[in-house]
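In: Sequence and predicted structure below; questions after.
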Amino acid sequence: MGIGQVASAQAAPPIPTEIEGPIEDWDNVNRILRVAGIDVLVSGRTTIVSPTADRRTARDGLVLGFNGWFKGPFLPGRSQRGFIGGTAIAIGTWDPTGGPLGTGIMVADDVFTEPAENVVLGVITSNLCSTPNCDGETDFIRGSNGPVMLPIDDRRMPANDIRVDSGFALDLTSADLVGVPYGMEGYYGDRNVATPDGANEKALHYFILDLTGPLDAFLANKDMHEVAVERANCRVGDELAIRGAVHSPLEPDGTPSDTVGSAKGVIQANFVLPNGNSVTRFSTDIVPDVAPGPSATSTFQLQTNLPNCPTSVEVLWQPDIGSTEPFATTTTDVDVRL
């Protein structure tokens, strides 16, 4: 066999493919998802996620079937089953002989799905909260004099707990939130739902609802030191950037009760790089929040150059460098970007 014959017999490298568009249909027999008129083959190796859930590890730990995910029960406030009519981002490769007709098809490695991408930044104009997460039977929150905002109660895309933007958990029981700025991510329903405040209307269904702080009086763990990470981003070969907040103990009414103060100490970050090396970095960039009165909350930043990125990081709020008794600790995933 000549050199030319060897070269022609070698398999061509896979051709990468990607599509973002509306989800038109799901063929459960052939496992084909139609996105913007293009057929996408889904297999057991395909990772399928929404903004807050993975098909393999949905909220209750049970694996959802493909049909249950794509074309199952109606998501709250929607008139089409599952994610039909929503948006998908599929990433994979081209199989030139695949598909029902053997004429070629895109094979998905990863599929991201959501009903829509609706984002609202506004101000809360009315609310009633009887539970810590404001999700009781009669609880509601309205923003900017618009429709009611409801948490998504579906294992395929469950709502996160409401938090202050610094990342701290809140206890909103009996809270008056009128005038508080907020950010919401989710979707605007296309059919009316009965709302807790007695209306019957289309609603904003959220998976994220963050309130802008400081909201010291509503902190769930106000009687203790606490550290939270708002975001941890890392770009491969460049920089790890961590932003978060700390708060010292407060009285029940939200006034500071700790002489240490939240702007004292150092932030310590511990993480392990892909090569197994353990790394520790410190930051003293802790700045008190500006509030109408004394605030027990401060924000911090930590930045460091790295050749590679960790997938998670442990963050400690320490009295000083070398301390073995931190005020508070937390662990968070790192958003790694190439």
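Out: In hand now; what should we look at? Worth saying up front: this structure is predicted, and the values here are computed from it rather than measured.

In: When you work out contacts or count neighbours from here on, use the C-alpha atoms and nothing else.
Out: OK.

In: got the residue ranges for the helices in the stretch 51-200 of the chain?
Out: Applying DSSP state H, counting those that start in this stretch to the stretch 51-200 of the chain gives helices spanning 66-71.

In: And for the residue nearest to residue 239 when sequence neighbours are not counted, the neighbour number?
Out: Spatial nearest neighbour of residue 239, chain neighbours left out: residue 305 (4.3 Å); criterion: C-alpha to C-alpha, 6 or more residues apart in numbering. Counted with other C-alpha atoms under 10 Å, the neighbours of residue 305 add up to 14.

In: and if you look at residue 287?
Out: Residue 287 has 16 neighbours, counted by other C-alpha under 10 Å.

In: Isn't it up against residue 266?
Out: No. Proximity of residue 287 to residue 266 does not meet the contact threshold set by C-alpha atoms under 8 Å, at 11.3 Å.

In: Can you spell out which helices and strands pack onto the top strand by length along the chain?
Out: For the chain, the strand that runs over the most residues, judged by DSSP state E, is strand 15-27. Packing partners of strand 15-27 (3 or more C-alpha pairs under 8 Å, 6 or more residues apart in numbering; DSSP states H and E): strand 32-35, helix 66-71, strand 87-95.

In: let's see it at 10 Å
Out: strand 32-35, strand 38-41, helix 66-71, strand 87-95, strand 105-114 (3 or more C-alpha pairs under 10 Å, 6 or more residues apart in numbering; DSSP states H and E).

In: Columns distance to residue 191 and mean neighbour count on top of these, output as JSON lines?
Out: Below are the helices and strands packed on strand 15-27 laid out as JSON lines (distance: least, C-alpha to C-alpha, whole Å; neighbours: other C-alpha atoms under 10 Å):
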{"stretch": "strand 32-35", "distance to residue 191": "23", "mean neighbour count": "22"}
{"stretch": "strand 38-41", "distance to residue 191": "28", "mean neighbour count": "21"}
{"stretch": "helix 66-71", "distance to residue 191": "18", "mean neighbour count": "19"}
{"stretch": "strand 87-95", "distance to residue 191": "18", "mean neighbour count": "21"}
{"stretch": "strand 105-114", "distance to residue 191": "17", "mean neighbour count": "22"}
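
In: Put this next to the first one:
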Amino acid sequence: MKVTDEFQVPEADKRTFLKLLGGSAAVGAVGTGTVSAQEAIDAELEGPLEGVDEAAGTIDVMGIAVDVSDASMSSPTADLMIGDLAGDPFPGRGSTPGFLGGTAAPVGTTMDTGGVVTADTLFVEPAENVIVGAVTENTTETNGSNEDAINEGTFAVQDTVIRTAQDPRLPFSAVVEAGFTVDVSTVPEGSLAEVEGYYGDDGVLYAHTLVVEEGETDGQPSTSITRAECDDDDGELEVRGESSTPDGSISVYDHNTDELLGTTAIEQGDGSTGEFRLRANVEECPTVVRAENSNGSRDVSDVEVD
């Protein structure tokens, strides 16, 4: 089952740590034991967020200074700014400010001096906790939004109570497997669900994403990216997904730069829904793509890079 995020972001933690790119730099190091001081190398970190200096535009990750002044920042479901990183505490995390103590995954470059990483992107989350199992209780009622329903009623998966952070830095999304928004009050007990968020010190899982197998969709125009991958060697990008409407077109963008990567037609899927598949050649594989539907909806997804 795929966890689909409305603002999904670059999960640097899904890829290799601390890669060296640039064949010339690597070759130059052979036999000398050094890399030219003029060559930047790619760097990726995944570790605890230990400090934030908003004025300097830097953060500390595992004791490593990271310059995020020009980085695109995101949580699993929202775009962020540096001032969001160490703000008010999230519920269930005591007095710890914002994302401090959580996971930070910057992706960027570093030189051979100083040890500073200059980030192009930064992904943060309080923790990555997931439950896949049965909906064991659902007394929620439709009260205008899924977030209100989850927090005012009781929704549990494997007897663990699910709430949301009620914080714009970590907004909540509830969808069926195809990626379309579901009314959580219609999800039957005993059905399969996957919930992702962070487990609080109060025994509650604070969710940012809920994916269910059964339930009624809200009927609003929706788009879902179900697969996005790119071959780093030859620049072949493939993006697949589904649309709540069986016709129209999908435009795919690099979410970090807003560069249009390609447009493709929506084809008839099962019933009244549609499917799309885009193949494009790119000079550099994006880390996050955005699909915009001619029906007005959109979705954002991380890209799996080979």
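Out: Received it, and whenever you're ready, just let me know what you need. All of these numbers come straight from a predicted model, not from anything done at the bench.

In: what's around the counterpart of residue 179 of the second structure in the first structure, how many residues?
Out: Per TM-score structural alignment, the equivalent position to residue 179 of the second structure in the first structure is residue 167. By other C-alpha under 10 Å, 19 other residues sit near residue 167 of the first structure.

In: Who are the contact partners of residue 167 of the first structure?
Out: By C-alpha atoms under 10 Å, 6 or more residues apart in numbering, the contact list for residue 167 of the first structure reads 210, 211, 213, 227, 228, 229, 230, 231, 244, 245, 246.

In: if we can go back for a sec, list the residues that contact both of residue 287 and residue 266 of the first structure?
Out: Contacts common to residue 287 of the first structure and residue 266, judged by C-alpha under 10 Å, 6+ apart, are residue 300.

In: And residue 80 of the second structure, how close does it get to residue 59 of the second structure?
Out: 14 Å (C-alpha to C-alpha, to the nearest Å).

In: ugh, wrong one, residue 43 of the second structure
Out: Counting by C-alpha to C-alpha, the gap from residue 43 of the second structure to residue 59 of the second structure is 15 Å.

In: May I have the residues that are in contact with the counterpart of residue 152 of the first structure in the second structure?
Out: Using TM-score structural alignment, the equivalent of residue 152 of the first structure in the second structure is residue 165. Residues near residue 165 of the second structure by C-alpha under 10 Å, 6+ apart: 89-92, 147, 151, 171-172, 197-198, 205-208.

In: Considering these, which are maintained in the first structure?
Out: Contacts conserved in the first structure for these, using both residues aligned by TM-score structural alignment, their matches' C-alpha atoms under 10 Å: 90, 91, 92, 171, 172, 197, 198, 205, 206, 207, 208.

In: now the residues you listed as a markdown table including distance to residue 28 of the second structure and neighbour count?
Out: Listed next are these as a markdown table, based on distance: C-alpha to C-alpha, whole Å; neighbours: other C-alpha atoms under 10 Å:
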| residue | distance to residue 28 of the second structure | neighbour count |
| --- | --- | --- |
| 90 | 48 | 22 |
| 91 | 51 | 19 |
| 92 | 51 | 17 |
| 171 | 47 | 20 |
| 172 | 48 | 25 |
| 197 | 44 | 25 |
| 198 | 45 | 23 |
| 205 | 50 | 25 |
| 206 | 49 | 24 |
| 207 | 48 | 26 |
| 208 | 46 | 27 |
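
In: Looking at these, which are in strands?
Out: Counting by DSSP E, these place 197, 198, 205, 206, 207, 208 in strands.

In: Could you dump those into a markdown table and include distance to residue 112 of the second structure?
Out: Below are those laid out as a markdown table (distance: C-alpha to C-alpha, whole Å):
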| residue | distance to residue 112 of the second structure |
| --- | --- |
| 197 | 37 |
| 198 | 36 |
| 205 | 42 |
| 206 | 40 |
| 207 | 40 |
| 208 | 38 |
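
In: For the residues you listed, work out which two are farthest apart.
Out: 205 and 208 (9.6 Å; C-alpha to C-alpha).

In: Overlap in contacts, the two.
Out: Contacts common to residue 205 of the second structure and residue 208, judged by C-alpha under 10 Å, 6+ apart, are 163, 164, 165, 195, 196, 197, 198.

In: Closest to residue 231 of the second structure out of those?
Out: residue 196 (27.8 Å).

In: counterpart of the closest one in the first structure?
Out: Aligned by TM-score structural alignment, residue 196 of the second structure pairs with residue 185 of the first structure.

In: Over to residue 139 of the second structure?
Out: Counting by TM-score structural alignment, residue 139 of the second structure lines up with residue 128 in the first structure.

In: Does that match touch residue 142 like I think?
Out: Yes. Shown here, residue 128 of the first structure and residue 142 form a contact pair, counting by C-alpha atoms under 10 Å, at 9.4 Å.

In: any common contacting residues for the two?
Out: Taking C-alpha under 10 Å, 6+ apart as the contact rule, residue 128 of the first structure and residue 142 both touch 177, 178.

In: what about residue 56 of the second structure, neighbour count?
Out: 10.

In: make that residue 296 of the second structure, sorry
Out: 10.

In: ok, it - contacts?
Out: The contact partners of residue 296 of the second structure, taken as C-alpha under 10 Å, 6+ apart, are 221, 222, 223, 250.

In: ok, the closest residue to the third one other than its chain neighbours to residue 201 of the second structure distance?
Out: Once its chain neighbours are removed from consideration, residue 223 of the second structure has its nearest residue in residue 243; the separation is 4.6 Å (C-alpha to C-alpha, 6+ apart). To residue 201 of the second structure, residue 243 of the second structure is 38 Å away according to C-alpha to C-alpha.

In: Do you have the strands of the stretch 101-250 of the second structure handy? List them.
Out: Using DSSP state E, counting those that start in this stretch, the strands found in the stretch 101-250 of the second structure span residues 103-110, 117-125, 129-138, 155-157, 160-164, 173-176, 192-199, 205-212, 223-231, 236-243, 249-254.

In: Give me the packing partners of the fifth one, helices and strands only.
Out: When you say that, I think you mean strand 160-164 of the second structure. Strand 160-164 of the second structure packs on strand 129-138, helix 146-152, strand 155-157, strand 192-199, strand 205-212, going by 3+ C-alpha pairs under 10 Å, 6+ apart.

In: Out of those, which one sits most buried?
Out: Most buried of those, by mean neighbour count (mean count of other C-alpha atoms under 10 Å): strand 205-212, with a mean of 26.

In: That one vs the first structure, average offset?
Out: Its aligned residues in the first structure lie a mean 0.7 Å from strand 205-212 of the second structure after superposition (mean C-alpha distance after the TM-score superposition for the first structure).
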